[in-house]
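Engineer: sequence and predicted structure are below.
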Amino acid sequence: MEIPTIQWVITIVVILGLLAYDFFFHVRKAHEPTLKEAAIWSSVYVGIALLFGLLILGFDGTTYAAEYYGGYITEKALSVDNLFVFLIIMASFKVPREDQQKVLLFGIIFALIARTVFIFVGAAAINRWSALFYIFGLFLVYTAGKLIKGEVTSGSESDEGNNFMVRLAKRFLHTTDHYDGDKLFTIQNGKRALTPMLLVMVAIGATDILFALDSIPAIFGLTQEVYIVFTATAFSLMGLRQLYFLIDGLLDRLIYLSWGLAIILGFIGVKLILHALHENNLSFINNGEHVPVYEVGIQLSLTVIVGVLVVTVLASLYSPKGRALRVIQGSEKAAVDYLDLPEDASEEERTRLAEKLRSYEEKLPKVSQKHRDDLIESETHFHDVLTRARGAQERHADR
């Protein structure tokens, strides 16, 4: 696939333009995006990515288009998994909701830089040593195994918010414990100091590097065309900020996402190993000759990836455990929302939330004790929130 320089330049300019637009028209002024704003812009970025795939289809044919879409969907799925960690990092640093957009945009930019470096380094290494496919494949299979065992998780708040890079920054640099708007530096006791805003960006930047170690081998398992790898990766990161706010409440409902990603990474890992055997030049394997094995085509890869993701989402939302989680989370959120109502809240809003809470509470007895034990972090806290919400409703009714 020969890509002229002008096409590379135009592609990079478009991507940089989208990032610049995001910053100047959305992120520069600190605010929490509405659900409507997040939905519209998430759709816009997905539309741009799909349209780009159609351009590849028109100019380069179905094979490259399928490789692009396969890479885009895989990277998008991995990016959604990354959002779990971003959510935990920002919770551990208690980042104000209105400032989270800036942190996310930084994470996206840093992720794009890190992945671009890995893409070109990986492409150069593959061209010089095709046996690297063995390493990529085994690494993905190993990562899939760790996901299944639960060893690769979003981690605890303290773990993600206190990683090695953050500990170094806190040890050797003067830092504060409070935010100063969205500033990275502030003045404390007459001295210039780092704010937690900079530390959370360091934490996300360090995490992005680890994410790249998984995502780049995965997409190289679908295509070795550098241009497709780069564009699929870049467009999968575009709109990730809006997606965060759009599915924030749904992220922890995707309880089987790790299983889905494990199957996808394991499948791509096996695909890479089969490709490495087919192209084999290692003397200790079949005397350096090619091994006649079945090679997985891109159409089958795309079908498996999409199928696994669809099953994963449906199982997460509609399995007994998924339904139990929806009831438990819905009950707690409705209770908290009612408790947070201002004194001058309308009767219509109070009635709506009270009915919503009552609807969820009617379903709670149907949740098995096993699911309650698995999904409720603190039974005492859970019941306390519900009890206080009921009490607030009774006090308001007695007025």
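Structural biologist: Sure thing, it's come through.

Engineer: switch to C-alpha atoms for all contacts and neighbour counts from now on
Structural biologist: OK.

Engineer: is it fair to say Arg192 lies in a helix?
Structural biologist: No: when DSSP: H, G, I helix; E, B strand; the rest coil is applied, Arg192 is found to be strand, with no helix at that position.

Engineer: distance-wise, check it relative to Phe185.
Structural biologist: Applying CA to CA, to the nearest Å, the value for Arg192 to Phe185 is 7 Å.

Engineer: now do Val311
Structural biologist: Distance from Val311 to Phe185, by CA to CA: 46 Å.

Engineer: then Gly260?
Structural biologist: 41 Å.

Engineer: show me which of those two is the more surrounded one.
Structural biologist: Gly260 (24 against 17; other CA atoms under 10 Å).

Engineer: right, and the helix or strand after the host helix or strand of that one?
Structural biologist: Element membership for Gly260 (DSSP states H and E) is helix 257-278. Under the assignment DSSP H and E, the closest C-terminal helix or strand after helix 257-278 is helix 298-318.

Engineer: below is an additional structure, to be compared with the one above:
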Amino acid sequence: MKPQSILKFLTLILFFFTVPASLFAQVMLQGKVLDAESRKPITNASVYFNNTQIGSVTNDKGQFKLYAPRLYNDLVISAVGYERAIVNVAESNSSYTVLLKEKANNLMEVRISSGKNNWQKWGDLFFRLLLGKNNHITSSFKILNPEDIKFYYDEQDHYLEAHSDKAILIKNSLLDYTIHLDIEDFTYNIVDDELNYNSAAYFEGINKIDKRRQLILSNNYLGSKMHFYRSLYSKTLESENFRLYRYHSVKNLKKESVSRTVQLYRIKKMAAGAKGDELLKLSDNRDSAAYYKKILLQDDVLKWDTTQVDYRQYLAYDSLNHKMTFKFSDTLMVVYRRSFDANLGLFRSHVGNAQQATRVVELKTLLYLTNKDGVQLDPSGFCLPNAILMTGNMGDRRLAEHLPYDYVNSP
């Protein structure tokens, strides 16, 4: 063998031993981010696959490069002062040029310009709406940059808006990871208790795994939307302790009316600056408060019935795009069976593994489809478009219990 050939051979061997083996199993995505008008590069723009741990920032030339075990649907690009862009990634393309438009002053910014409605007044409500109501879980979370979040409360129509030009940084001190959350169009209808917002999330540091972290993350995963969607896609719903039912009910309209009255009373107190126990009251009138308390203890429905169904009838597989369509017309109820440790206040894993559990509970969620075409699922548990409304257990599991799409459950 010639000296030049030997040198090339040794160089090749050195390359294979020095390049991390994980790169060979990954795909690479690259591109550049430019100002839409000037075509100048945008430095330090965040680039990440939505709701994953896979992300980067642009360099001084506006360039970025990402490595991932697979391609996810939405590539998010955001920068301060610009409108967020979401690129639907195609497997046939590995290079992108993204043009960001400058943000124009919108109505929300005009409304909050006075600084009248601030974090001290609305922060607690915003935190619960975003993270969830489970204090055992949310107690380890903290919003690191509350000063970047601005609020507007409409006193006539009783809705709250929130806005932030920067990503909201949410730290989980227990598990030592941070969620970078870009939110848009955050609106909460207080009387109807309806929350709507668009968001994109990047998880930083959640992949630091040890046994304790695995147990907590697995606890969040089991029975979640992600778990449900992945089980649907793989057609393992029943073996994963889920059951699906057709659902019909007669609502308790009196309780709904009282709930709206109490909700409106409390939000007026909050707008006036009330804190603590003042916000727990049901009414200033003692007799009304006693009546409301009695009604609120009633069930949400007066009667209901269910019929178990075969979930496979609602599924259609698209082999070309590796997507599963989930389509139904009736209201469905999902029941997930888990064991519950009353002493720790924690759900454990599957029923069969819960030797120390005190009881088995059935976690119920109602599903409503908002369009006629159904939704598309992919293997990661991503739902496209997000057109399923959920009320009940899975609907109540908010950001504090969410996991990135590249999370792999290892209980």
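Structural biologist: Great, that's in hand. Since we're looking at a predicted model, the values are computed, not measured.

Engineer: give me the TM-score for these two chains.
Structural biologist: The pair, once superposed, lands on a TM-score of 0.20 when counted by TM-score structural alignment, normalised by the length of the first structure; 141 aligned residues with a CA RMSD of 7.3 Å.

Engineer: please point out which parts of the helix holding Gly260 of the first structure sit buried.
Structural biologist: 257-278 (16 or more other CA atoms under 10 Å).

Engineer: also stretch 143-150 of the first structure?
Structural biologist: Result for stretch 143-150 of the first structure [16+ other CA under 10 Å]: buried residues Thr143, Ala144, Gly145, Leu147, Ile148.

Engineer: just those: which are in helices?
Structural biologist: Among these, the members falling in helices are Thr143, Ala144, Gly145, Leu147, Ile148 (criterion: DSSP state H).

Engineer: list the contacts of the first one.
Structural biologist: Neighbouring residues of Thr143 of the first structure by CA atoms under 8 Å, 6 or more residues apart in numbering: Val152, Asp214, Ala262, Leu265, Gly266.

Engineer: how about Phe127 of the second structure?
Structural biologist: With CA under 8 Å, 6+ apart, Phe127 of the second structure has no contacts at all.

Engineer: next structured bit after the helix or strand hosting it?
Structural biologist: Per DSSP H and E, Phe127 of the second structure falls inside helix 119-131. Remark: after helix 119-131 of the second structure, the chain's next helix or strand is helix 135-138, criterion DSSP H and E.

Engineer: tell me the buried residues in that following helix?
Structural biologist: Ile137, Thr138.

Engineer: identify the farthest-apart pair in the buried residues of stretch 143-150 of the first structure.
Structural biologist: Pairwise distances across these (CA to CA) peak at 8.7 Å, for the pair Thr143 and Ile148.

Engineer: identify the contacts common to these two.
Structural biologist: Common contacts of Thr143 of the first structure and Ile148, defined by CA under 8 Å, 6+ apart, comprise Ala262.

Engineer: give me the contacts around the helix or strand containing Arg111 of the second structure.
Structural biologist: Element membership for Arg111 of the second structure, per DSSP H and E: helix 107-111. Contacts with helix 107-111 of the second structure, where a contact means CA under 8 Å, 6+ apart, come from Tyr152, Glu161, His163.

Engineer: of those - the most surrounded one?
Structural biologist: Tyr152 leads the contacts of helix 107-111 of the second structure on contacts (other CA under 10 Å) with 23 neighbours.

Engineer: doesn't Glu161 make contact with it?
Structural biologist: Yes: contact criterion CA atoms under 8 Å: Tyr152 of the second structure and Glu161 qualify, at 5.1 Å.
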